[in-house]
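Trainee: fold the following for me, if possible:
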Amino acid sequence: MKLRKVPAAAAVALALSLALTACGSDGGGSGTDDGKKITVGIKFDQPGIGLKTPDGTYEGFDVDVARYVAGQLGYKPSDIVWKEAKSADRETLLQRGDVDFIVASYSINDERRKKVDFAGPYLLAHQDVLVRADDDSITKPSDLNHKKLCSVTGSTSAQNIRTKLAPQAQLQEYGGYSECLTGLENKTVDALTTDDSILAGYAAQKSFEGKFKLAGFRLSNENYGIGVRKGDTELKNKINAALEKMVADGSWKKAVEANLGPAGYRNEPPPKIGVVVG
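Mentor: Prediction:
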């Protein structure tokens, strides 16, 4: 009798072991093909940079950068969960752990560095102003005095102009650049300011073709970085390595040309990792 009980117990144990293993394989563990996801913050309303299209897909230079970086970290495009990262929300998203990293035309500055860390920079842009194509009243920064100047809540662009160049500009802050663009088209605002890369993307849209123009002011240097949680040096270093590879293998140039080239955007050479141009 004892000889019969031993194999029976072993059989039960083996069955339980197999059942638990099967449950584990269906439960989304840490394997590379086992439900691994990464959450990335991008802009949803910036053509050429970060845009959620009506059919629910995502496109733009930042999106291509994010996909490349995620790929170097071991994630397939289908593993990426995209989350909207509005300008005013970026630090909070990182601090709460709502996203793993942010690629959202995120300019590196000292104030933001107090709250988050940055990989990169991966693009050097310049602040400019977008005006209506038929408006010849704004030809230099000081012409923005007494004009209604639009930017988004949380952006430093409009404050830069009011502080340094046109202290009497009437600042209008909206939730997104699309709202500013509608105001510019409807003449409820006179100018929209942000980075030239973003403005070029808007101006190049077919629905706005011929309606707007860049003023051509290079008002600041904007070093785009990839935001990570404060103190996450390991992830920061991995992202920097991915960015260096993206430049070296030609993917960076291809992404710039595909997303910003049609607008006639003249990009700067890829910046050196860790070097912020003042």
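
Trainee: switch to C-alpha atoms for all contacts and neighbour counts from now on
Mentor: Will do.

Trainee: ok, Ala169 to Thr153 distance?
Mentor: From Ala169 over to Thr153 the distance is 16 Å, taken as Cα to Cα, to the nearest Å.

Trainee: ugh, wrong one, I meant Ala125
Mentor: Distance, Ala125 to Thr153, by Cα to Cα: 20 Å.

Trainee: and the two? Which one has more around it.
Mentor: Neighbour tally, Ala125 and Thr153, criterion other Cα atoms under 10 Å: the higher count belongs to Ala125, 22 against 17.

Trainee: helices or strands next to the helix or strand hosting Ala66 in the packing?
Mentor: Taking DSSP states H and E as the criterion, Ala66 maps to helix 61-72. Counting by 3 or more Cα pairs under 8 Å, 6 or more residues apart in numbering; DSSP states H and E, the packing neighbours recorded for helix 61-72 are strand 38-42, strand 50-52, helix 233-248, helix 251-259.

Trainee: with distance to Leu20 added, can I get those in CSV?
Mentor: Below are those laid out as CSV (distance: least, Cα to Cα, whole Å):
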stretch, distance to Leu20
strand 38-42, 26
strand 50-52, 41
helix 233-248, 33
helix 251-259, 44
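
Trainee: can you get me a residue count around Thr21?
Mentor: Thr21 has 12 neighbours, counted by other Cα under 10 Å.

Trainee: please give the structure of this sequence too, so both can be compared:
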Amino acid sequence: MMKPTVRPLTAAALCGALTLTAACTADRDAGGPSPGVSDEPSSAAARQKPSILARGVNIGVKYDQPGFNVEDGDTRHHAGFENDLANFLGKEMKFEGMAFNDIPSKDREKVLREGTAELVIATYSITDDRDEEIDFAGPYFQTRQGLLVRDEDRSIDSREKTAGKVVCTVQGSTSDTRDSKPSTRKQLARLLPEAGVHLQEDYSDCVQQLRAGNVDAVWTDQAVLYGFVERHDDVRVVEGLEIGSPQLYGVGIQEGAEEDCRRVAEKLREFITSARWRESFRNHFPKLAAADEQFEQHYKPAVSDVDAYSCSDD
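Mentor: Reported below is the predicted structural model:
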């Protein structure tokens, strides 16, 4: 069930978004993205529908994704890298208002297909399978996949050491072996060949199961896992263990809104080439930024990636 939080784009909200200038699922080998066509007009341009972003915009997000978007249950205040990005898009594209809706990973395509959300900004990896149903602008973030374990557990230091272990991931994510297509399942079986997979609705549930000792590891994108490290001091990301190629996070948008998609892509180019990207990362992943002096090289995509993967007309 989607839980809407209506947020008019007030002057105060815009000012908060702008303070950042002062100064967070298969990899590409497992059904990942192929470059789209971003610069040449599509043959479907003549059928372009009116802008879906002309009025208030419904945005699908994740409320409990540390580092990317977290909602305070008492104040209803949102904070996170993707919250900063949403506010930036709202200000720059002059949305009349925004309604944030909490959605599970498995429903991201559904809300776009059904029109209950115009955009999805929710650690949404660009893949060919998803691009068949919806469109993407981006990426605005990149990360490898990895494993989160209890801090005292040293039994897992490689993919092979997951044999016989129970690994938790989320339904509908790029790590979900059950809902993935056969080719993707085959690739994921190769990545963690002997591990048992336990599915939960969201990553907070997985981390809770890990901390309680009910599973041995949580498997997803490293940036998402580092977000939970910022929150809990009894878990850690397995160092030196990177699974697959980078995951590229894009803004999901309804299929057929090509002009809106290109407008969003243009604003993403501005976001990642300005100080906003760097300051937002530092604000919401402070431990990771302090530990990794090259965090921009590791987590910020190139502008050429935005050109290549945005608004495919396939």
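
Trainee: need the TM-score between these chains.
Mentor: Once superposed, chain against chain, the TM-score is 0.81 (TM-score structural alignment, normalised by the length of the first structure); 237 aligned residues with a Cα RMSD of 1.8 Å.

Trainee: could you tell me where stretch 8-28 of the second structure falls in the first structure?
Mentor: Following TM-score structural alignment, stretch 8-28 of the second structure has no partner segment in the first structure.

Trainee: one more: stretch 135-149 of the second structure?
Mentor: With TM-score structural alignment as the criterion, stretch 135-149 of the second structure aligns to 117-131.

Trainee: how much does the matching stretch stray from the second structure?
Mentor: Superposing on the second structure places stretch 117-131 of the first structure at an average distance of 0.6 Å from its equivalents, by mean Cα distance after the TM-score superposition for the first structure.

Trainee: can you give the distance of that stretch from its chain's centre?
Mentor: 11 Å (Cα atoms, centre = their mean, to the nearest Å).

Trainee: over to stretch 109-129 of the first structure?
Mentor: 11 Å.

Trainee: please enumerate the strands of the first structure.
Mentor: Assigned by DSSP state E, the strands in the first structure fall at 38-42, 45-46, 50-52, 58-59, 80-84, 101-102, 116-132, 148-152, 170-174, 191-195, 212-214, 221-229.

Trainee: what's the closest of those to Tyr68 of the first structure?
Mentor: Closest approach to Tyr68 of the first structure among the strands of the first structure (Cα to Cα): strand 80-84, 11.1 Å.

Trainee: what's the angle from that closest one to helix 61-72?
Mentor: 150 degrees (axes from the mean of the first three to the mean of the last three Cα atoms, to 10 degrees).

Trainee: read off where strand 80-84 of the first structure ends up in the second structure.
Mentor: Aligned by TM-score structural alignment, strand 80-84 of the first structure falls on residues 98-102 of the second structure.

Trainee: now that stretch on the first structure. Mean distance?
Mentor: With mean Cα distance after the TM-score superposition for the first structure, stretch 98-102 of the second structure averages 0.8 Å from its match.

Trainee: can you pull up the most central residue in the first structure?
Mentor: The first structure has Ala104 as the residue nearest its centroid, 1.7 Å off, counting by Cα atoms, centre = their mean.

Trainee: is it true that it touches Ile42?
Mentor: Yes. Ala104 of the first structure is in contact with Ile42 according to Cα atoms under 8 Å; the separation is 4.6 Å.

Trainee: shared neighbours, the two?
Mentor: Gly50, Asp62, Ala85 (Cα atoms under 8 Å, 6 or more residues apart in numbering).

Trainee: buried ones among those?
Mentor: Gly50, Asp62, Ala85 (16 or more other Cα atoms under 10 Å).

Trainee: corresponding residue for the residue nearest to the centre of the first structure in the second structure?
Mentor: So, by TM-score structural alignment, Ala104 of the first structure is matched to Ala122.

Trainee: how close does that match sit to Gly250 of the second structure?
Mentor: Counting by Cα to Cα, the gap from Ala122 of the second structure to Gly250 of the second structure is 9 Å.

Trainee: next one: Tyr140 of the second structure
Mentor: 6 Å.

Trainee: next one: Phe228 of the second structure
Mentor: Separation of Phe228 of the second structure from Gly250 of the second structure (Cα to Cα): 21 Å.

Trainee: look at these two and report which has more neighbours.
Mentor: Legend: neighbour count by other Cα under 10 Å for Phe228 of the second structure and Gly250, higher for Gly250 (27 against 24).

Trainee: the first structure: which residue goes with the more buried one?
Mentor: Matched by TM-score structural alignment, Gly250 of the second structure corresponds to Gly225 in the first structure.

Trainee: residue contacts, its match?
Mentor: Val103, Ser105, Tyr106, Ser107, Ile108, Phe118, Ala119, Gly120, Pro121, Tyr122, Leu123.

Trainee: got it, and Gly264 of the first structure?
Mentor: By Cα under 8 Å, 6+ apart, the residues touching Gly264 of the first structure are Ala200.
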